[in-house]
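Participant: model the following, please.
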Amino acid sequence: MTTLPAPGATPPGLARRFAALLYEGVLLFGVMFFACFVYVVLTRQKDALFGLPGYVFAFVVPALYFVTFWTRSGQTLALKTWHLRIVDGHGHPLGTARALARYALGWLWVLPGLSLWQFGVRGWALSGALLGWMLLYGALSRLLPHRQFLHDVLCGSRVITQLPLRS
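Facilitator: Sure thing, here's the model as predicted:
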């Protein structure tokens, strides 16, 4: 049994949250690789995830991954490794609607930076703009309640430290 943190508990530091985000990206790459392989084989496409059905698939698979973990235990493997948990304002795992909202709003991490693609920004300039936006977005958490990210504030979720119980 896990104990719920106090609503005013100190949030985890940015370094741990960024480390978990990086690790999550590595794990999600594996999930997407396998899912996309199955998709390409089943649809017999030669151009990977080309077209609207492929784009929808690439958006839905991570949604299923995150929403499933956030609503059950509040922890993906990366969050469990870094002793972090996603909870609602009362310290409970997220409901489905809140988890879906968090997933959709989580795209704020990358969409503003990637939107520069439409203005002809490519290569290292796009990578630098994306990295710069992500650092700015992360730094914004210093100004928000409980030092949470903007998408967490907007959907009413929190990232907390969840240390394993000692036996």
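
Participant: could you use CA atoms for every contact and neighbour count after this?
Facilitator: Fine.

Participant: please determine how far residue 9 is located from residue 158.
Facilitator: In this view, residue 9 and residue 158 are 10 Å apart by CA to CA, to the nearest Å.

Participant: more neighbours: which of these two?
Facilitator: The residue with more neighbours, out of residue 9 and residue 158, is residue 158; 25 against 10, by other CA atoms under 10 Å.

Participant: that one contacts residue 90, correct?
Facilitator: No - using CA atoms under 8 Å, residue 158 makes no contact with residue 90, being 9.5 Å away.

Participant: and the helix ranked longest in the chain, how far out from the chain's middle?
Facilitator: For the chain, the helix that runs over the most residues, judged by DSSP state H, is helix 14-43. Its chain's C-alpha centre and that of helix 14-43 lie 11 Å apart, by CA atoms, centre = their mean, to the nearest Å.

Participant: strands of this protein, residue ranges please.
Facilitator: Under the criterion DSSP state E, the chain contains strands at 84-88, 157-161.

Participant: which residues touch the first one?
Facilitator: Around strand 84-88, the neighbours that count as contacts under CA atoms under 8 Å, 6 or more residues apart in numbering are 12, 70, 74-75, 79, 93-94, 156-163.

Participant: tell me the angle of it relative to strand 157-161?
Facilitator: Put simply, strand 84-88 runs at 150 degrees to strand 157-161, going by axes from the mean of the first three to the mean of the last three CA atoms, to 10 degrees.

Participant: want to put them side by side, so please do this one too:
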Amino acid sequence: MTEHPPDNRPALTAPSLRRRMACWLYEGMLMFGVVFIAGYLFSTLTQTRHALDNRHAQQAFLFVVFGIYFTWFWAKGQTLAMKTWHIRVVDRHGQALTQSRALLRYLLSWLWLLPPLAVSGLFKLAGGELTVLLIGWIVIWALLSRFHPQRQFLHDALAGTRLVHHLSPAKR
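Facilitator: A predicted model of the protein is given here:
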């Protein structure tokens, strides 16, 4: 019987859609802390006294802060939520992301939200209608991953990245 040497390369299998969406929701909850601290910092630095003052500047600031947060952690392989759900982001070949690829993934990940927000702005939809449209788009976007050969989201395919199942060396 011939013995094969162990393969040290990580398996590039995609986590289940359920696990990826649970991670996505958990990431959203963790982002409340990032938004709180960044919003407080912005309001303090700009001396904003009313919540609607400087609203667009604050949104742009949060966009940059989110970009820094996700680009930093994705270039290291995982955010806190991804560690919790044993998910890692890698490039097509299973290697760590570069900062530029992580930034590209961040920009393309806005496809989760921008189309329904654009439709809402175009048709001046109310909050309830926007919520239904946003939830419907997220469900469709997530289900589209079932048609990708490696079960990846469209923004990952476009960015040349992929989400993979990952156990830390201590848990193997």
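
Participant: got a TM-score for the two of them?
Facilitator: For this chain pair, the superposition-based TM-score is 0.91 by TM-score structural alignment, normalised by the length of the first structure; 162 aligned residues with a CA RMSD of 1.5 Å.

Participant: still on that earlier bit, which one of the strands of the first structure lies nearest to residue 41 of the first structure?
Facilitator: The closest of the strands of the first structure to residue 41 of the first structure is strand 84-88. By CA to CA, the value is 34.4 Å.

Participant: so the closest one corresponds to what in the second structure?
Facilitator: Across the second structure, the stretch matching strand 84-88 of the first structure (TM-score structural alignment) is residues 87-91.

Participant: follow-up on the earlier one: the contacts of strand 84-88 of the first structure: which two are farthest apart?
Facilitator: Spatial extent of the contacts of strand 84-88 of the first structure (CA to CA) is set by the pair 156 and 163 at 22.0 Å.

Participant: who has more neighbours, the two?
Facilitator: Remark: of residue 156 of the first structure and residue 163, residue 156 carries more neighbours, 17 against 14, as counted by other CA under 10 Å.

Participant: alignment lookup: the more buried one to the second structure.
Facilitator: For residue 156 of the first structure, the residue aligned by TM-score structural alignment is residue 160.

Participant: if I pick the residue nearest the centre of the second structure, what's in contact with it?
Facilitator: Centroid-nearest residue in the second structure, with CA atoms, centre = their mean: residue 109, separated by 6.0 Å. Applying CA under 8 Å, 6+ apart, one finds that residue 109 of the second structure lies in contact with 155-156.

Participant: what does it correspond to in the first structure?
Facilitator: Aligned partner of residue 109 of the second structure by TM-score structural alignment: residue 106.

Participant: number of residues surrounding residue 138 of the first structure?
Facilitator: By other CA under 10 Å, 19 other residues sit near residue 138 of the first structure.

Participant: ok, the residue in the second structure that it lines up against - contacts?
Facilitator: Using TM-score structural alignment, the partner of residue 138 of the first structure in the second structure is residue 142. Counting by CA under 8 Å, 6+ apart, residue 142 of the second structure touches 17, 21, 153.

Participant: of those, which are still contacts in the first structure?
Facilitator: Of the contacts of residue 142 of the second structure, the ones still in contact in the first structure (both residues aligned by TM-score structural alignment, their matches' CA atoms under 8 Å) are 17, 153.

Participant: for the contacts of residue 142 of the second structure, pick the one with the most neighbours.
Facilitator: residue 153 (23 neighbours).
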